[in-house]
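1. Have a look at this fold, sequence not included:
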């Protein structure tokens, strides 16, 4: 039960980081033009790795 809850929470966080990345895309493109990059890809990558790790453990 707990592993299912953990997996659901991590999946929800993954979906939220993807949604935030999509919403921040216009800002990221504008910031890139001035030479600054937003590290949103790192957050998505970390959450994705954590979800895959939990998925392998519970499968």
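-> That came in fine, so what should we check first? Remember, it's a predicted structure, so these values are computed and weren't measured experimentally.
2. contacts and neighbour counts: CA atoms only from here.
-> OK.
3. What sits closest to residue 4 if chain neighbours are left out?
-> residue 58 (7.9 Å; C-alpha to C-alpha, 6 or more residues apart in numbering).
4. hold the first one in mind and look at this next one:
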């Protein structure tokens, strides 16, 4: 039961990170033009790795 909750939480977090990345895209474009990069890709990669690791365990 806990593993299902954990898996569902990871999946929801992954989807939330994708949504935040899409919503923040105009801000990221403006920040890049100013010479600053947002680390959203790192967060998404970490969550994706955790989700894939969990799926491979099953």
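-> Structure received. Quantities reported herein were computed from a predicted structural model and do not represent experimental measurements.
5. hang on, the earlier thing: next, count neighbours for the residue nearest to residue 4 of structure 1.
-> When neighbours are counted by other C-alpha atoms under 10 Å, residue 58 of structure 1 registers 10.
6. now swap in residue 53 of structure 2 and tell me
-> A count of nearby residues for residue 53 of structure 2, using other C-alpha under 10 Å, gives 11.
7. Could you do residue 32 of structure 1 as well?
-> Using other C-alpha under 10 Å, residue 32 of structure 1 has 12 neighbouring residues.
8. which residues sit in contact with it?
-> residue 38 (C-alpha atoms under 8 Å, 6 or more residues apart in numbering).
9. Determine the set of other helices and strands touching the helix ranked longest in structure 1.
-> What stands out as the longest helix in structure 1, according to DSSP state H, is helix 2-23. Applying 3 or more C-alpha pairs under 8 Å, 6 or more residues apart in numbering; DSSP states H and E, one finds that helix 2-23 of structure 1 contacts helix 40-58.
10. Which residue lies nearest the spatial centre of structure 2?
-> Nearest residue to the geometric centre of structure 2 (C-alpha atoms, centre = their mean): residue 44, 2.8 Å.
11. Tell me the spacing between that one and residue 11 of structure 2.
-> 11 Å (C-alpha to C-alpha, to the nearest Å).
12. now swap in residue 5 of structure 2 and tell me
-> Remark: distance between residue 5 of structure 2 and residue 11 of structure 2 (C-alpha to C-alpha) = 10 Å.
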